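Participant: Here is the input, now give the coordinates:
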Amino acid sequence: MRAIERVKSHYKRAKNQVIEVPEWGARDHPFKIYYDPMTPNQRKRVNDEHEGLDPEAFVDVLVMKAQDEQGERLFNADDKHKLLTEADGAIIGRIAVQMLGPCDAREIEKN
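Facilitator: Purely as a prediction, here's the structure:
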């Protein structure tokens, strides 16, 4: 198998990662955010639009990557202001950092 095929295969298996957000869910059912790993182009877009990983960059990552279980985006550009002014920045930061990090190998094995 060529190297590029291995790279593409890994990305395909890494799709649909899950982040549980207990603060946004019901008592026994944490809210779940699904996402695909960041591609180099998406990372470049975030880096080009921001100087470092500031709170606005974290919100942009959330808007760009957060999906429901069916793959529909959870947030849109109209939600950005509310995420910046009416949400807990620590939670958004925690989610964005996880989305920006490497894929969880255990989750990939489940796919």
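Participant: all contacts plus neighbour counts: C-alpha atoms, from now on.
Facilitator: Will do.
Participant: Now the element after the longest strand along the chain, going C-ward?
Facilitator: Looking across the chain with DSSP state E, the single longest strand is strand 17-26. Going down the chain from strand 17-26, the next helix or strand is strand 29-35, by DSSP states H and E.
Participant: Need the contact partners of the helix or strand that comes right after that next one.
Facilitator: Counting by DSSP H and E, the next helix or strand C-terminal to strand 29-35 is helix 40-49. Helix 40-49 is contacted from outside by Leu53, Ala57, Asp60, Val61, using C-alpha atoms under 8 Å, 6 or more residues apart in numbering.
Participant: can I assume the second one is in contact with Val63?
Facilitator: Read it as Ala57. No: taking contacts as C-alpha atoms under 8 Å, Ala57 lies outside contact range of Val63: 9.8 Å.
Participant: Sequence B follows; please return its structure for comparison with A:
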Amino acid sequence: MSALAQAKAHFTGHTRQSVDVPEWGAEGKPLRVFYGAMTVAQRRKVWRDEEGKVVDGNTACVRAILFQAFDKDGKRLFDDMDEHALTHEVDSEVVSRVGAVILGFVKGEPVKADKQVDDAKNG
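Facilitator: Predicted structure coming up:
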């Protein structure tokens, strides 16, 4: 098997992971957000704007949720038109925490938005 075939097999073998979001839940149950490993193209879509410029960490967290958050059946939880609402009408602490988990920055531990911004600037 070639190195490329092995790399592809590794990627397709990833299982979906999930993060529970109590703040977005209903009826006393947290919203369970499913996400999977990302390709380079998917990461580029999260980290770059339409002109190819790198976006800040907060925007990347919003886009990670926007493009990579799924329900248990694999249906996207948000569509492209929800970026404004996730940026301007949703608690930034929750967006930062969930986006960071999807991006692989943390393993489910709460992270303050200020720390995410500092890490993005200094990283």
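Participant: circling back to that earlier point, just the buried ones among the contacts of helix 40-49 of structure 1, please.
Facilitator: Using 16 or more other C-alpha atoms under 10 Å as the burial test, these include Ala57, Asp60, Val61 as buried.
Participant: how about the one residue sitting closest to the centre of structure 1, what does it touch?
Facilitator: Geometric centre of structure 1, nearest residue: Met99, 3.8 Å, by C-alpha atoms, centre = their mean. Applying C-alpha under 8 Å, 6+ apart, we find Met99 of structure 1 in contact with Tyr35, Pro37, Met38, Val61, Lys65.
Participant: Tell me which of those you also see in structure 2.
Facilitator: Counting by both residues aligned by TM-score structural alignment, their matches' C-alpha atoms under 8 Å, the contacts of Met99 of structure 1 that remain in contact in structure 2 are Tyr35, Val61, Lys65.
Participant: from these, which single one is nearest Lys12 of structure 1?
Facilitator: Nearest to Lys12 of structure 1, judged by C-alpha to C-alpha, of the kept ones among the contacts of Met99 of structure 1 is Tyr35 at 12.0 Å.
Participant: Nearest spatial neighbour of the aligned partner of Gln67 of structure 1 in structure 2, chain-adjacent residues omitted?
Facilitator: In structure 2, Gln67 of structure 1 lines up with Phe70, judged by TM-score structural alignment. Excluding the flanking residues, the one nearest Phe70 of structure 2 by C-alpha to C-alpha, 6 or more residues apart in numbering is Arg76, at 4.3 Å.
Participant: That neighbour and Gly36 of structure 2, how far apart?
Facilitator: According to C-alpha to C-alpha, to the nearest Å, Arg76 of structure 2 and Gly36 of structure 2 sit 12 Å apart.
Participant: State the distance from the equivalent of Asp79 of structure 1 over in structure 2 to Lys53 of structure 2.
Facilitator: For Asp79 of structure 1, the aligned position in structure 2 is Asp82, judged by TM-score structural alignment. Distance of Asp82 of structure 2 to Lys53 of structure 2, computed by C-alpha to C-alpha: 21 Å.
Participant: Neighbour count: those two, which is higher?
Facilitator: Asp82 (14 against 9; other C-alpha atoms under 10 Å).
Participant: That one touches Leu66, doesn't it?
Facilitator: Yes: Asp82 of structure 2 is in contact with Leu66 according to C-alpha under 8 Å; the separation is 7.2 Å.
Participant: ok, the buried ones among the contacts of helix 40-49 of structure 1 vs Ile4 of structure 1, which is closest?
Facilitator: For these, the nearest to Ile4 of structure 1 is Val61 (25.9 Å; C-alpha to C-alpha).
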